[in-house]
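what's the 3D shape of this:
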Amino acid sequence: MAKAFASQGDMTEKTITFDEIGDGLYAFTAEGDPNSGVIIGDDSVMIVEAQATPRLAQKVIDCVRTVTDKPISHLVLTHYHAVRVLGASAYDADQIIMSDVARSMVVERGQEDWDSEFQRFPRLFEGHESIPGLTYPTTTFSDAMTVYLGSRRVDISHIGRAHTAGDAVIHVPDANVLFTGDIVEDHSACYCGDGHFADWGNTLDNIAAFQPDAIAPGRGGALIGSEATTRAIASTRDFVNSTYAPAARVAAKNGTLKDAWDAVREACDPKFADYAIYEHCLPFNVARAYDEARGITHPRIWTDKRDLEMWEQLQG
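Got it, this is the predicted structure:
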């Protein structure tokens, strides 16, 4: 390779924030690193997103223990990506919840995704030796399910494909707060390498229909108030559309992947170059957009070998 992935050289530790976004609801964020969410019920706690390793998960647990001593009973994983799920064992939760589709993707490509992500972004796997293996849910749902943490209702649903085919969102009705996973980002690049560009906009419409008072996005800061949530939904939509349209135009003319890379950079660099993990996401985003535009509806599996082959094409 001419050079390494941008993420391979990103070894700077990020500052953690732990913001209350509703009564007993918190967003654990870290300057564009994967976020987690916390939902405190009457007698127990639900965590949204596990982090990549048990050691990193402990940082979430440490924050939780500053606000409650209630046990962690539920862990919800919005999708299958390694950086979201492999820290699950640290929580010792009674239930680990995923959509049916997300579980099927663990079976189909979980190990390949782990190997790929570990190669791309080693800093996010601090303490990787503590990972006991792939994370499988104990409980799955097709369209929607409801969990009661005592009297507190938590609705978990699949409202459309976007970041992956099996994305889940978590809504806490008493506070009208949403945990969206990577369907919505804030000043952080969307990772679209396993995404569904044609569906993403409709899924964002479904999120906007909640008219949430706050959103904990997949990456970036907590979004509190309608102005912040509306802005982040709009910027996510712009990012996705600005990535796909140039790649689709190239594909329609039988251009190469490198042509698509150049066209997407021309469209996206002026608007998004300062977004967190932009350079990390871009090659994978272009490759997936180019595939989808050529009729490959089911995202191809990323492997550590395929990553390097794609990157060499783009460098050449």
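
going forward, measure contacts between C-alpha atoms and count neighbours the same way
Noted.

What ranges does the chain have for its helices?
Listed in chain order, the helices of the chain (DSSP state H) span residues 54-64, 82-85, 100-120, 197-208, 226-252, 257-272, 278-293, 304-315.

Quick one, which of those gets closest to Leu25.
When these are compared by CA to CA, helix 54-64 sits nearest Leu25, at 10.3 Å.

What is that closest one packed up against?
Contact partners of helix 54-64 among helices and strands, from 3 or more CA pairs under 8 Å, 6 or more residues apart in numbering; DSSP states H and E: none.

what's around the residue nearest to Asn202 when sequence neighbours are not counted, how many residues?
Using CA to CA, 6 or more residues apart in numbering and skipping the chain neighbours, the partner closest in space to Asn202 is Gly160 (7.4 Å). By other CA atoms under 10 Å, 24 other residues sit near Gly160.

Show me the contact partners of stretch 276-296.
Stretch 276-296 has contacts (CA atoms under 8 Å, 6 or more residues apart in numbering) with 5-7, 31-32, 187-197, 243-244, 247-248, 250-252, 257, 260-261, 264, 272-273, 297, 299, 310-311, 314.

for comparison, sequence B:
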Amino acid sequence: MAKAFASQGDLAEKKVSFTEVGRDLWAFTAEGDPNTGVIIGDDSVMVVDAQATPRLAGKVIENIRTVTDKPIKHVVLSHYHAVRVLGASAYGASEIVMSEKARSMVAERGQEDWDSEFGRFPRLFQGHESIPGLTWPTLTFNDRLTLYLGKRRVDLMFLGRAHTAGDIVAHVPDENVMFTGDIVEYHSACYCGDGHFTDWPATLEAIRCFDLAAIAPGRGDALVGEKLVNEALDNTADFVRSTYRPVARVAQGGGSLKEAWDACRTVCDPKFSNYAIYEHCLPFNVARAYDESLGIDTPRIWTAERDLQMWEALQG
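Below you'll find the predicted structure:
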């Protein structure tokens, strides 16, 4: 029997957790759904990743209001994907911050990504009618930007390509906590359909060099303590390598995409099949790994039509 497309069969509400990962630093998580970070400064609040809709953003705001009444002034978007950015309007922030590369990707493929993810994640896009349009930043940067919430410093940094070409992290030095977006996942499959497999492990090592006290990852539980931080970094690197290497061997040997899919499943299923959104991600991951191994550096744009064609070829 063919599997339901992407996450169309995942309609059960997830349990929300709101976890303090450092002093006045919080992770909004929901059993493998996209996470949001919250940084409370002296005079205002910064949100890291906005959720897919204003409706979902409202759940984040409800949790924020249980710990502070300070205004939300900054929304930082770790990358351009629709499930991360389209809820931004709900926060009423004065600044929406992205990397310059992420902004260029909104311009290049933002509408196609919205249409694509709308079909993949129907539960996340409930209440989509309230989305006012594509989310555009008011402030961009290339490699590094430091913002101050009163005395509290937040360093926004591009550490290398990974989940997308424009991923950034938010580091709070006074607590040595980092909000990584989808560069790091915990017991959730990495979505690599717009990724850069050969760069990703080095970006993870750049994160490891901070010797972090805690990480709020893109999906999965908040990670407090050196042991969990390093476990998540190791596991994410293993997922990326385990996906790419068998696909590359097949592709570079002249094999078909379907043969690459079979080779990837042989390696990855025993390790990762119980991870959140694993079956959803796998076809997109194999297709991108196949392209990258053949020298296609820029990920091809996913459209709703291409999604379905690829899914039928691999998961059908």
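
Show me which of the contacts of stretch 276-296 of structure 1 are buried.
5, 7, 31-32, 187-197, 243-244, 247-248, 250-251, 257, 260-261, 264, 272, 299, 310-311, 314 (16 or more other CA atoms under 10 Å).

tell me how far the ends of stretch 244-262 of structure 2 are from each other?
Distance across stretch 244-262 of structure 2, first residue to last, is 13 Å (CA to CA, to the nearest Å).

Tell me the counterpart of Met145 of structure 1 in structure 2.
Counting by TM-score structural alignment, Met145 of structure 1 corresponds to Leu145 in structure 2.

Quickly note the distance from the nearest residue to Thr243 of structure 1 once chain neighbours are set aside to Arg306 of structure 1.
Computed as CA to CA, 6+ apart, the closest residue to Thr243 of structure 1 that is not its neighbour in sequence is Val264, at 5.7 Å. Using CA to CA, Val264 of structure 1 is found at 20 Å from Arg306 of structure 1.

And for Thr256 of structure 1?
Distance from Thr256 of structure 1 to Arg306 of structure 1, counting by CA to CA: 17 Å.

Around Arg245 of structure 2, how many other residues sit close by?
20.

wouldn't Lys14 of structure 2 be in contact with Thr29 here?
No. Using CA atoms under 8 Å, Lys14 of structure 2 is not in contact with Thr29; the gap is 9.2 Å.

Which one's more surrounded, these two?
Thr29 (25 against 12).

Please name the nearest non-neighbouring residue to the spatially most central residue of structure 1.
A centroid search over structure 1 (CA atoms, centre = their mean) returns Asp182, at 3.2 Å, as the residue closest to the centre. Spatial nearest neighbour of Asp182 of structure 1, excluding adjacent residues (CA to CA, 6+ apart): Gly218 at 4.1 Å.

try Ala30 of structure 1
Ile16 (4.4 Å).

Looks like Arg120 of structure 2 contacts Gln8 (just checking).
Yes. Contact status for Arg120 of structure 2 versus Gln8: in contact at 6.1 Å, counting by CA under 8 Å.

the more surrounded of those two?
Per other CA under 10 Å, whichever of Arg120 of structure 2 and Gln8 has more neighbours is Arg120, with 22 against 15.

how near is the more buried one to Leu308 of structure 2?
The spacing between Arg120 of structure 2 and Leu308 of structure 2, counted by CA to CA, is 10 Å.

Give the intersection of the neighbour lists for those two.
Phe5.

For the aligned partner of Ile96 of structure 1 in structure 2, grab the count of nearby residues.
Using TM-score structural alignment as the criterion, Ile96 of structure 1 maps onto Ile96 of structure 2. For Ile96 of structure 2, the neighbour count with other CA under 10 Å is 25.

Ile96 of structure 2 and Met105 of structure 2: what is the separation?
Going from Ile96 of structure 2 to Met105 of structure 2 by CA to CA gives 15 Å.

again with Ile277 of structure 2
With CA to CA as the criterion, Ile277 of structure 2 and Met105 of structure 2 are 24 Å apart.

Ala57 of structure 1: neighbour count?
Ala57 of structure 1: 22 neighbours (other CA under 10 Å).

likewise Arg153 of structure 1?
When neighbours are counted by other CA under 10 Å, Arg153 of structure 1 registers 15.

Just list the residues touching it, thanks.
When contacts are counted by CA under 8 Å, 6+ apart, Arg153 of structure 1 is found next to Thr146, Val147, Val172, Pro173, Asp174.

Tell me which of those residues fall in strands.
Thr146, Val147, Val172 (DSSP state E).

As TSV, the residues you listed with neighbour count and distance to Ala90 of structure 1 would be great.
Output for these, formatted as TSV (neighbours: other CA atoms under 10 Å; distance: CA to CA, whole Å):
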residue	neighbour count	distance to Ala90 of structure 1
Thr146	13	24
Val147	13	21
Val172	18	24
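
what's the closest of those to Leu25 of structure 1?
Set against Leu25 of structure 1, the nearest of these by CA to CA is Val172 (8.9 Å).
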